[in-house]
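In: sharing a model prediction with you, sequence too.
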Amino acid sequence: MNEGIFYAQNNNMHYNISLPPAHLSSFVQYFWQVQVDFANKKNFTHISTASSCSGLQFYFEGGFGNAQNSSFVSFEKAAVFHGQTNSPEDFITNGSAGIFGVKFYPFAVPLLFGVPATELTNQILTLDILLGSEGTALIERIYTARDFTERVGATSQFLINQMDVTKPLDGRIVDAVHLINLRNGITDLASLLKKVSLSERQFERKFNEMIGFTPKSYAKIVRFEYAKNCFETNTQSFTDIATLCGYYDQAHFNRDFKALSGHTPKAYHRNYSALKPDV
């Protein structure tokens, strides 16, 4: 479950975001927190889309359940690592809930957790399982923190201690990631190979180990994220967005968007724009 989008019946929702301190900015994008409070018990939905990046989430108040699972698996009082993913899910709650999260850069996993990113793709792991006693201690600090600022401080200190500076990142892969991001996923393998001066096989192996996806799959998700951002920041038509994002045609755009968000472009845009209730 990543930060995705949230929609509900009214505006009883508070969202905070904070950039990391300078010494974490190479692998942490930002810290975020959302709190919702509904006395009327209307369902509140979190659309967790495919994401090119991994992150941490702490459910410090209330809980969310998987909307697709009839048994309503709960994230109440949970703390999890959510790997980079190409699989969308919807989560719901019908009362008060609070989530604090950290969004990493794509190449953070090997540096922070000492394993190839491929091992954590599409994985949701509790922090006590992933990090042992250190994860348990972090959970306690987050749950006892008084506010967003204290949660950011506690998590920042933990990440500083967790970072393995003895494992330098491959600058060629970092450069390739930055290029894909700069081009909003609209790129091709040939241009990336020229940039990194590696054989195709070497490049794909190294990229997969560090990022958790092949270059092609990563670019596909980045392009989807760009299209999603276009929905959220302007009023262009679906056709114009599809063209801007380099899709061959509207059908291709619709198919990719549904696969990576779980919703058609029209339904996603409606939920984001109108904050529709899930009833």
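Out: Thanks, I have the structure now.

In: C-alpha only now, for contacts and for neighbours.
Out: Noted.

In: show me where this structure has its helices.
Out: Secondary structure of the chain (DSSP state H): helices located at 108-113, 127-144, 148-162, 171-182, 189-196, 200-211, 215-233, 238-244, 250-261, 265-274.

In: which one, of the ones you listed, ends up nearest to residue 74?
Out: Checking the helices of the chain against residue 74 by C-alpha to C-alpha gives helix 127-144 as the closest, at 15.8 Å.

In: hmm, back to that, out of the helices of the chain, which is closest to residue 88?
Out: helix 250-261 (5.3 Å).

In: give me the angle between that closest one and helix 265-274.
Out: If you take axes from the mean of the first three to the mean of the last three C-alpha atoms, to 10 degrees, helix 250-261 sits at 60 degrees to helix 265-274.

In: list the buried residues in helix 250-261.
Out: Applying a neighbour-count criterion of 16 or more other C-alpha atoms under 10 Å, the buried positions in helix 250-261 are 253, 254, 256, 257, 258, 259, 260, 261.

In: include distance to residue 77 when you put the helices of the chain into TSV, please.
Out: Below are these laid out as TSV (distance: least, C-alpha to C-alpha, whole Å):
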stretch	distance to residue 77
helix 108-113	23
helix 127-144	9
helix 148-162	15
helix 171-182	34
helix 189-196	43
helix 200-211	29
helix 215-233	29
helix 238-244	39
helix 250-261	26
helix 265-274	27
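
In: next up, a second structure to put side by side with the first:
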Amino acid sequence: MQIPPSPHLSHIVKHYLLLENDFGGQLNYRLFSDGNPGMVFYFKSPMVEQTEGQVYAHSRSFVYGQITQYKNLISTGKLGILVVVLQPYGINALLGMASFELNDCRIKLNELFKTDGADLEDRVLNAVDIKSKVGHIEAFISAKLANVQYPDKILTAALKLIDSHRGNIIISNLLEVLPITEKQLERRFNQYIGISPKRFSATVKLQYFLKSLQNSSPGTRIADAAYESGYYDQAHLNNHFKKNIGITPSAYKANKLLAINFMQV
């Protein structure tokens, strides 16, 4: 379930996701980038992450940066997750640090925010309903953003252009519109978002394609949905899928989704 933020926080919080599965046994999941960092709260059993043959248990709450490679996750009990999906520059706004430093990282709330982080985890996990959980999170974010300086208008204009073109825009087209050099744009994306403008555009393009694929009628061919999303080469699309998601487009469409970038495999 997707929940919108309060209007006064929409410039920082993109939306909230409530993800649940009451199956008590082991299930395998795949998580990949949607171009946004975020904050996670497990109010049921935390998941574990499998990387290169090793397994790492997730903490009950944490902040994560940009995901640059897909993750294999395992649930061993009932699943209940509240995800605060931040705007692409949300890590920089909340923490005042270069976003690329948190790429593919998870950091516990109490390590980042000390007592405030521990208190927030306790309030969210013990709140009786989703409205109360979101209320505690929004009060926390509002307090942390009191003295924050947001990205400049050039960066936010670049993000709007990329989104309005659904990721189908090349960097030279951005530079024709924005008063900035390519090197300056690269630096700002790495500082505020964590990845390059080219990679961010590719992620936005993929997300729009996935939404189109999920919303298409049963008889729609994947090739037709791909063409409408700006993919003109099926082999290129398959390679892009394999690299970023680890499966083919047809396998993605057949899988059970909890979110557009989080699925059971």
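Out: Perfect, thanks for sending it. Predicted model, so just to flag it, every value in this text is computed and none were measured.

In: tm score of chain vs chain?
Out: Aligned and superposed, the two chains score 0.90 in TM-score terms (TM-score structural alignment, normalised by the length of structure 2); 258 aligned residues with a C-alpha RMSD of 2.0 Å.

In: right, and the helices of structure 1 - which one's nearest residue 30 of structure 1?
Out: Per C-alpha to C-alpha, nearest to residue 30 of structure 1 of these: helix 148-162, 9.5 Å.

In: list the buried residues in that closest one.
Out: Of the residues in helix 148-162 of structure 1, those buried (16+ other C-alpha under 10 Å) are 148, 151, 152, 155, 156.

In: let me know the closest of those to residue 172 of structure 1.
Out: The closest of those, once distances to residue 172 of structure 1 are taken by C-alpha to C-alpha, is residue 156, at 26.9 Å.

In: alignment lookup: that closest one to structure 2.
Out: Residue pairing (TM-score structural alignment): residue 156 of structure 1 is matched to residue 138 of structure 2.

In: check residue 96 of structure 1 too.
Out: Alignment note (TM-score structural alignment): residue 96 of structure 1 maps to residue 78 of structure 2.

In: correct me, but that match touches residue 24?
Out: Yes: contact criterion C-alpha atoms under 8 Å: residue 78 of structure 2 and residue 24 qualify, at 4.8 Å.

In: who has more neighbours out of these two?
Out: Using other C-alpha atoms under 10 Å, the more surrounded residue of residue 78 of structure 2 and residue 24 is residue 78, with 19 against 12.

In: and that one, how far from residue 57 of structure 2?
Out: Going from residue 78 of structure 2 to residue 57 of structure 2 by C-alpha to C-alpha, to the nearest Å gives 15 Å.

In: coming back round to it: the match of residue 96 of structure 1 and residue 43 of structure 2, how far apart?
Out: From residue 78 of structure 2 to residue 43 of structure 2 the distance is 10 Å (C-alpha to C-alpha).

In: circling back: who's in contact with the match of residue 156 of structure 1?
Out: By C-alpha atoms under 8 Å, 6 or more residues apart in numbering, residue 138 of structure 2 lies in contact with 6, 9.

In: 10 Å instead?
Out: Neighbouring residues of residue 138 of structure 2 by C-alpha atoms under 10 Å, 6 or more residues apart in numbering: 5, 6, 8, 9, 13, 84, 132, 144.

In: same check, this time on residue 121 of structure 2
Out: Contacts of residue 121 of structure 2 by C-alpha under 10 Å, 6+ apart are 40-43, 60-62, 108-110, 115, 127, 133, 136-137.

In: residue 192 of structure 1 reaches residue 181, doesn't it?
Out: No: using C-alpha atoms under 10 Å, residue 192 of structure 1 is not in contact with residue 181, being 12.0 Å away.

In: neighbour count for the two, which is higher?
Out: Each of residue 192 of structure 1 and residue 181 has its neighbours counted (other C-alpha under 10 Å); residue 192 has more, 21 against 18.

In: which residue in structure 2 aligns with the more buried one?
Out: Counting by TM-score structural alignment, residue 192 of structure 1 corresponds to residue 174 in structure 2.

In: so how far is residue 165 of structure 2 from its match?
Out: In this view, residue 174 of structure 2 and residue 165 of structure 2 are 11 Å apart by C-alpha to C-alpha.

In: count the residues that sit near residue 80 of structure 2.
Out: Applying other C-alpha under 10 Å, we find 18 residues neighbouring residue 80 of structure 2.

In: now do the same contact list for it.
Out: Contacts of residue 80 of structure 2 (C-alpha under 10 Å, 6+ apart): 18, 19, 20, 21, 22, 41, 42, 43, 44, 45, 46, 47.

In: and with 7 Å instead?
Out: Residues near residue 80 of structure 2 by C-alpha atoms under 7 Å, 6 or more residues apart in numbering: 19, 20, 21, 42, 43, 44.

In: please name the nearest non-neighbouring residue to residue 202 of structure 2.
Out: residue 167 (6.0 Å; C-alpha to C-alpha, 6 or more residues apart in numbering).

In: OK, contacts around the one you found?
Out: 201, 202, 204, 205.

In: so which of the residues you listed is the most crowded?
Out: For these, the largest number of neighbours (other C-alpha under 10 Å) sits with residue 201, at 24 neighbours.

In: now that residue: how far from residue 227 of structure 2?
Out: To residue 227 of structure 2, residue 201 of structure 2 is 17 Å away according to C-alpha to C-alpha.

In: check residue 200 of structure 2 too.
Out: The value you get for residue 200 of structure 2 to residue 227 of structure 2, if C-alpha to C-alpha is used, is 20 Å.

In: higher neighbour count, those two?
Out: Neighbours per residue (other C-alpha under 10 Å) separate residue 200 of structure 2 from residue 227, with residue 200 holding more: 22 against 14.

In: which among the helices of structure 1 is found nearest to residue 50 of structure 1?
Out: For the helices of structure 1, the distance to residue 50 of structure 1 is smallest for helix 250-261, at 5.1 Å, taking C-alpha to C-alpha.

In: so the closest one matches what in structure 2?
Out: So helix 250-261 of structure 1 is aligned with residues 234-245, judged by TM-score structural alignment.

In: quick revisit: what is the nearest of the buried residues of helix 250-261 of structure 1 to residue 45 of structure 1?
Out: Comparing these against residue 45 of structure 1 with C-alpha to C-alpha places residue 261 closest, at 13.5 Å.

In: quick check, that closest one in contact with residue 86.
Out: No: contact criterion C-alpha atoms under 7 Å: residue 261 of structure 1 and residue 86 do not qualify, at 8.9 Å.
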